[in-house]
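Q: Prediction below, plus the sequence it came from.
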Amino acid sequence: MMFDKLKTINNPELLRLSGINDIIFNKILKILKTEEVKKFKNGGTPNKLSLENRLLMTLEYWREYRTYFHIAKSYGISESSCYRNIKWIENTLVMFSNLCNLQK
């Protein structure tokens, strides 16, 4: 499901679809936006999918254990692009989590 369609569903449906509520979704999105700005500050090719769609794609991967092939077909991208996007989000969130733990 693309993020555009997600705007029309309510919070309990988002929770059922992705496993997280809209507050957590937006917090994660804020972290990823900050890191993406850092990633592309020296240039680079913009991603075909919005960050919201990439996060939703990652959450679907984690929740449903769908293959990269099937998720990629759902979002209209290549399997390798799907893999790269999911791995970047995973690595970014792990890095952020580690930084938060170091600050405590």
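A: Ah, there it is. Numbers count the residues shown, from 1 in each chain.
Q: Please make it C-alpha for all contacts and neighbour counts, starting now.
A: Will do.
Q: separation between N11 and L55?
A: Relative to L55, N11 is positioned 16 Å away (Cα to Cα, to the nearest Å).
Q: List the buried residues of stretch 54-65.
A: For stretch 54-65, the neighbour count (16 or more other Cα atoms under 10 Å) marks 54-61 as buried.
Q: Spell out for me which residue occupies the centre of this protein.
A: Centroid-nearest residue in the chain, with Cα atoms, centre = their mean: L55, separated by 1.4 Å.
Q: and that residue, what helix or strand is that in?
A: For L55, the host element (DSSP states H and E) is helix 51-64.
Q: which element follows that helix toward the C-terminus?
A: Using DSSP H and E, the next helix or strand after helix 51-64 towards the C-terminus is helix 68-75.
Q: and here's the other structure:
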Amino acid sequence: MNEETIKNIEDEKFRRLTGVKRSPFEKMLDILREAARLKKAKGGGKNTLILEDRLLRALEYIREYPYLFPYKSKRWGQ
């Protein structure tokens, strides 16, 4: 999925797909862009997926495996 496709999805379908509304998604992207910029300054290999796709895959994974997170939060003491 590329950025144009992401922007073409209706808001409700976007939320159902990712589990978040667009504004938090955009904030996440801003944070990840800054982290990627800092990481790129240090060097390293090139990513094969654009940042938006990597974030979408992570959010979709979290939605598919929600049972993992209660366990992890107990493990991390939250």
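A: Structure received. All figures in this text were calculated on a predicted structure; none of them were measured in a lab.
Q: how about the residue nearest to the centre of the first structure, what does it touch?
A: Contacts for L55 of the first structure were tallied using Cα atoms under 8 Å, 6 or more residues apart in numbering; they are 29, 86, 89.
Q: among these, which recur in the second structure?
A: Among the contacts of L55 of the first structure, the ones whose aligned partners also touch in the second structure (both residues aligned by TM-score structural alignment, their matches' Cα atoms under 8 Å) are L29.
Q: Buried subset of the contacts of L55 of the first structure, written for PyMOL?
A: Per 16+ other Cα under 10 Å, the buried members of these correspond to this PyMOL selection:
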select buried, resi 29+86+89
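Q: Strands - which of the contacts of L55 of the first structure land there?
A: Within these, no residue falls in strands by DSSP state E.
Q: And the contacts of L55 of the first structure, which is closest to I23 of the first structure?
A: Comparing those against I23 of the first structure with Cα to Cα places L29 closest, at 9.9 Å.
Q: Sticking with E12 of the second structure, tell me its helix or strand.
A: Going by DSSP H and E, E12 of the second structure is part of helix 11-18.
Q: and that helix, what other elements does it pack with?
A: helix 22-42, helix 51-64 (3 or more Cα pairs under 8 Å, 6 or more residues apart in numbering; DSSP states H and E).
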